[in-house]
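K.L.:
following is a predicted model, sequence given first.
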Amino acid sequence: MDDRFSGAHIVKKANVYHNGQCTSRTVITAEGEMKTLGIILPGVYRFSTAAPEQMQILAGRGRYKLADDTEWHEIQTGDTFHVPENASFDIEVTELLDYTCSYGQCGGSGIPV
């Protein structure tokens, strides 16, 4: 896993959700892809998507459930999961989650890969 975005542009303004419990910064890669780098503090949160998202867990632990799922899926450092466009998901963070999210280039069932 590469730990850098070479030639990227960073949007200065933070994305802040859930009263500051979740924050991220937008990164535009040299290839024009939009990504975010973020931190989620322990707790349970709901997010909605407009575009498909691929969440890559850089550090931490928790679990997530897509809106149509009946079961939670465990996630930890090194895992990746997909969220379809125009969907929502719940995430329960048990150990501070450091993540990167890629937009519009995802597919799959939402199950970690």
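P.N.:
On my side now, so go ahead.

K.L.:
can we go C-alpha only for contacts and neighbour counts from here?
P.N.:
Will do.

K.L.:
what about the helices in the protein?
P.N.:
In the chain, no helices are found when defined by DSSP state H.

K.L.:
where do the strands sit along it?
P.N.:
9-10, 15-17, 22-28, 34-40, 43-48, 53-66, 73-76, 80-83, 88-103 (DSSP state E).

K.L.:
alright, now check it against this:
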Amino acid sequence: MPSVNQYFDNKVTSIAFQTKTLPATVGVMEVGEYEFGTSEFETMTVVSGALTVKLPNSSDWQTFEAGQTFTVDANQRFGVKVEVETAYLCTYGKE
């Protein structure tokens, strides 16, 4: 059964569900800057819009646009800048 989660004063909304192989969330981020923490390996795919991301152990910001993917290891923090409402898909764990 999907469940809805909201973060950052409802500026980030995600719906959690189970894919065939991994747990996942699909959601939308409003314009803003956010910092996320991971509890397990995450694969983020931008569905629409763009995310500018500062990955752990990096001093550079990278922009990922629709169709592009990035990963973050477990127990890490990463920054995200959103300049246009952006949809994403995130899977948790490794296959």
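P.N.:
Sure thing, it's come through. For clarity, every value in this text was computed on a predicted model and none was experimentally measured.

K.L.:
circling back: just name the most buried of the strands of the first structure.
P.N.:
Of all the strands of the first structure, strand 80-83 has the most neighbours on average by mean count of other CA atoms under 10 Å, namely a mean of 22.

K.L.:
now that strand: which residue numbers in the second structure?
P.N.:
Across the second structure, the stretch matching strand 80-83 of the first structure (TM-score structural alignment) is residues 69-72.

K.L.:
give me the mean distance between that stretch and the first structure.
P.N.:
By mean CA distance after the TM-score superposition for the first structure, the fitted stretch 69-72 of the second structure averages 0.4 Å away from its aligned residues in the first structure.

K.L.:
residue contacts, the aligned partner of E40 of the second structure in the first structure?
P.N.:
Superposed on the first structure with TM-score structural alignment, E40 of the second structure falls opposite A51. Contacts for A51 of the first structure (CA atoms under 8 Å, 6 or more residues apart in numbering) come out as 84-86, 103-104.

K.L.:
tell me the spacing between A51 of the first structure and G62 of the first structure.
P.N.:
Separation of A51 of the first structure from G62 of the first structure (CA to CA, to the nearest Å) stands at 23 Å.

K.L.:
what sits against N75 of the second structure?
P.N.:
Shown in contact with N75 of the second structure (CA under 8 Å, 6+ apart): 37-40.

K.L.:
coming back round to it: of the contacts of A51 of the first structure, which is the nearest to L96 of the first structure?
P.N.:
Using CA to CA, Y103 comes nearest to L96 of the first structure of the contacts of A51 of the first structure, at 22.1 Å.
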